[in-house]
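*Asks:* Here is the input, now give the coordinates:
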Amino acid sequence: LAAEQALARRADALHAVSTAERDTIVDRLGADPARVEVIPPGVDTRQFHPQRAEQGGPGYLLMAARLEPLKGADLAIETFARIDPALVGELIVCGGATSGFEDYVTELHHLVADRGLGERVRFVGARDRDELARLMAGARLFLNPSHSETYGLTALEAAACGVPVVASAAGGLVEAVRHGETGLVLDSRDPQDWAEAVTGLLRDPDQVRRLGVGGLEHARAHTWALMARRTLASYRRLLGRG
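*Replies:* From the prediction side, this is the model:
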């Protein structure tokens, strides 16, 4: 922490990926706000794009994250347990266990069994970027129930696939997901509140389509090329001051 404080106070410029991270750099590390610029992550819209094929049945919800308590997969499972099976068939959990949190993965499997969801929740492990893009594009909705996120890049990737996101109001997720425009941001961690929000979307295909279109527009304003240009512009301004 002392090293981070020294860097934050002495650097000529700092780049934060979200307003939440900027506030942390200023408030916790003592950086000069005038030297901190927010440049969000970018998304590869050539890799993450709408590619949904016609599905039989009610489809699936997707969560993709490292499997550790911080990411809140337990909330995704508890939410899914409260949704009418006629509305959505499966919850797919994509991601591997973070080292040291293997017991948490065991707990998740026990939770699935306790809720009688053994045939409806699939843990597919870590997937490469192309496979993740296909899973995202095929999902009805993407869930991000993290307790904390500096930004939440997977939410932006889902948006680039035209898939609405339901996310927790944690850190940069409130910027990665625009409430009512690209998805829903929930202050509550009550599974019933989450289930009601997800159910409302599943029963309103017009709203899902509208949020999907909004997500595409949001993602296309956050491509890697655009973010790279913003980064270069920041460097040039810094060099110009010299």
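
*Asks:* contacts and neighbour counts: CA atoms only from here.
*Replies:* OK.

*Asks:* Could you pull out the strands in this protein for me?
*Replies:* With strands called from DSSP state E, the chain shows them at 14-16, 36-38, 60-64, 90-94, 121-125, 141-144, 165-168, 183-186.

*Asks:* here's the other one to compare against:
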Amino acid sequence: MLSAHTSPLEQPGTGDAGGMNVYVLELSRQLAARGIEVEIFTRATSRHQPPQHEVEPGIVVHHVAAGPFEGLQKNDLPSQLCGFVRDVLRVEVESAPGHFDLVHSHYWLSGQIGTVTRERWNVPLVHTMHTMAKVKNALLAEGDVAEPVGRIAGEEEIVRLADRLIANTDEERRELVELYGADPSRVAVVHPGVDQTVFRSGRQAEARASLGVPDDAALVLFAGRIQPLKAPDVVLRAAAHLLHTDPDLRGRLRVGIVGGASGTGLEHPTALSDLSSELGLDDVVTFVPTVTQSQLSDWYAAASAVCVPSYNESFGLVAIEAQACGTPVVAARVGGLATAVSDGVSGVLVDGHDPADYAHALRPLLVDPELREAMSVKAVKHAELFSWDVTADRTIAVYEQAFRSFEAHQ
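*Replies:* This is a model prediction of the structure:
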């Protein structure tokens, strides 16, 4: 596994750590449980990290020294790829011949490295985009920065050279084919999963008690990295709209913002708290630093609704995790969220990013307990369709296809 720009051991929700970190680690665990040894290569971000770390039997993380340990942003990393490739290749040279059978790269930076290892080791390359520059640039949030042309060229090269591409959804598969010219026969759809032992339903009262949330609170939750792409400002503006149209909600409405600044959000780290004050929401909004998966599960379970108004999501693990906890989701009708949320069943999909539309979608879930309970039950059922066990089985099937294709062209 190649995960160059962010380690699967990092806490999701801050910096560059997010759903991809969860994806790489959970998939690796499932593969290891099936007897497939996994070695994950990621860039070292501290001199105190060991060169190798065994996460659990069958999974080793290599911390590769490539550039300064600290101070590099994601857009600085392409200049450090040569050092990363050198150390990755060295591991194979120091091992027995044929040590690696297949490379699975994640995100375009890793894909660039993957194309080199594919040629050097003579093994198949499977790549998962997670996000794509052409899609992001078509759906930029206000104040966000367009992805560079170098990334687009890199992604096009990966699409051309990878033996198989894994898309999270049918929509992502369509984008790979239409925007990048991918061969449809080499693109497989494999949905990410959710750990349903961590994200569990039927415990709202328990979760609220542990977090100090009042029993009668109408709690709207945003969980994720604080950056324009994720649109947390839409949640605050929707809350302000709710209070404007229904002042009686003031005593009950609570908004939880769980996560840390990331990406272009690092340029104005106080922007969201400043907006809260500007909107007169300081008595309503609670900002929570990045939390563990177990604590995040409590926040999901405590919420009346989870709001995911992102401008783009390749899948949207937050939406599935929330539904697994029995919490309906109000989300933007973009990318993978249209798959992650069953519109009108397990949640509500909203066109665009008008805060008034999100307020309109949220209000029934906050004031109608029977509606929320009915949608909660259906949310759990919908989330049960997504499991890491199924994700692993389907990914292994893609690996087998990649082997056959690779051998046929030798």
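
*Asks:* Put together CSV for the strands of the first structure, with mean neighbour count on each row.
*Replies:* Shown next, in CSV, are those (neighbours: other C-alpha atoms under 10 Å):
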stretch, mean neighbour count
strand 14-16, 19
strand 36-38, 18
strand 60-64, 24
strand 90-94, 22
strand 121-125, 16
strand 141-144, 28
strand 165-168, 27
strand 183-186, 23
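
*Asks:* tell me, the strand or helix carrying Cys82 of the second structure lands on which residues of the first structure?
*Replies:* According to DSSP states H and E, Cys82 of the second structure maps onto helix 81-93. Helix 81-93 of the second structure corresponds to no residues in the first structure, going by TM-score structural alignment.

*Asks:* For the helix or strand just after that helix, grab the matching residue range in the first structure.
*Replies:* Counting by DSSP H and E, the next helix or strand C-terminal to helix 81-93 of the second structure is strand 103-106. Against the first structure, there is no aligned range for strand 103-106 of the second structure (TM-score structural alignment).

*Asks:* by contact count, what packs against strand 103-106 of the second structure?
*Replies:* helix 107-121, strand 125-128 (3 or more C-alpha pairs under 8 Å, 6 or more residues apart in numbering; DSSP states H and E).

*Asks:* I'd say Leu165 of the second structure and Val126 touch.
*Replies:* Yes - at 5.7 Å, Leu165 of the second structure and Val126 qualify as touching, with contact defined as C-alpha atoms under 8 Å.

*Asks:* Near Ala138 of the second structure, how many other residues are there?
*Replies:* Neighbourhood size, Ala138 of the second structure [other C-alpha atoms under 10 Å]: 11.

*Asks:* oh, I was asking about Gly150 of the second structure
*Replies:* For Gly150 of the second structure, using other C-alpha under 10 Å, the count is 11.

*Asks:* That one belongs to a strand, doesn't it?
*Replies:* No - if the criterion is DSSP: H, G, I helix; E, B strand; the rest coil, then Gly150 of the second structure is helix and not within a strand.

*Asks:* gap between it and Asn312 of the second structure?
*Replies:* Note on Gly150 of the second structure: its distance to Asn312 of the second structure, by C-alpha to C-alpha, to the nearest Å, is 20 Å.

*Asks:* Output the helices and strands packed on strand 103-106 of the second structure as CSV; include the columns mean neighbour count and distance to Ala271 of the second structure.
*Replies:* Shown next, in CSV, are those (neighbours: other C-alpha atoms under 10 Å; distance: least, C-alpha to C-alpha, whole Å):
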stretch, mean neighbour count, distance to Ala271 of the second structure
helix 107-121, 21, 28
strand 125-128, 27, 32
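
*Asks:* any chance of these in CSV, with distance to Tyr23 of the second structure too?
*Replies:* Compiled in CSV, these are given as follows (distance: least, C-alpha to C-alpha, whole Å):
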stretch, distance to Tyr23 of the second structure
helix 107-121, 12
strand 125-128, 10
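
*Asks:* I'd like to know which of those lies nearest to Glu54 of the second structure.
*Replies:* Within those, the stretch nearest Glu54 of the second structure is helix 107-121; the backing value is 20.8 Å (C-alpha to C-alpha).

*Asks:* which other helices and strands contact that closest one?
*Replies:* helix 81-93, strand 103-106, strand 125-128, helix 149-161.

*Asks:* repeat that for 7 Å
*Replies:* With contacts taken as 3 or more C-alpha pairs under 7 Å, 6 or more residues apart in numbering; DSSP states H and E, helix 107-121 of the second structure sits against strand 103-106, strand 125-128, helix 149-161.

*Asks:* now those in JSON lines, with distance to Asn137 of the second structure?
*Replies:* Output for these, formatted as JSON lines (distance: least, C-alpha to C-alpha, whole Å):
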{"stretch": "strand 103-106", "distance to Asn137 of the second structure": "20"}
{"stretch": "strand 125-128", "distance to Asn137 of the second structure": "19"}
{"stretch": "helix 149-161", "distance to Asn137 of the second structure": "10"}
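
*Asks:* Give me the contact list for the longest helix anywhere in the first structure.
*Replies:* Counting by DSSP state H, the longest helix found in the first structure is helix 224-241. Contact partners of helix 224-241 of the first structure, identified using C-alpha atoms under 7 Å, 6 or more residues apart in numbering, comprise 39, 41-44.

*Asks:* Now rank these by neighbours and give me the top one.
*Replies:* Val43 (24 neighbours).

*Asks:* Isn't that one up against His222?
*Replies:* Yes - under the criterion of C-alpha atoms under 7 Å, Val43 of the first structure makes contact with His222 at 6.2 Å.
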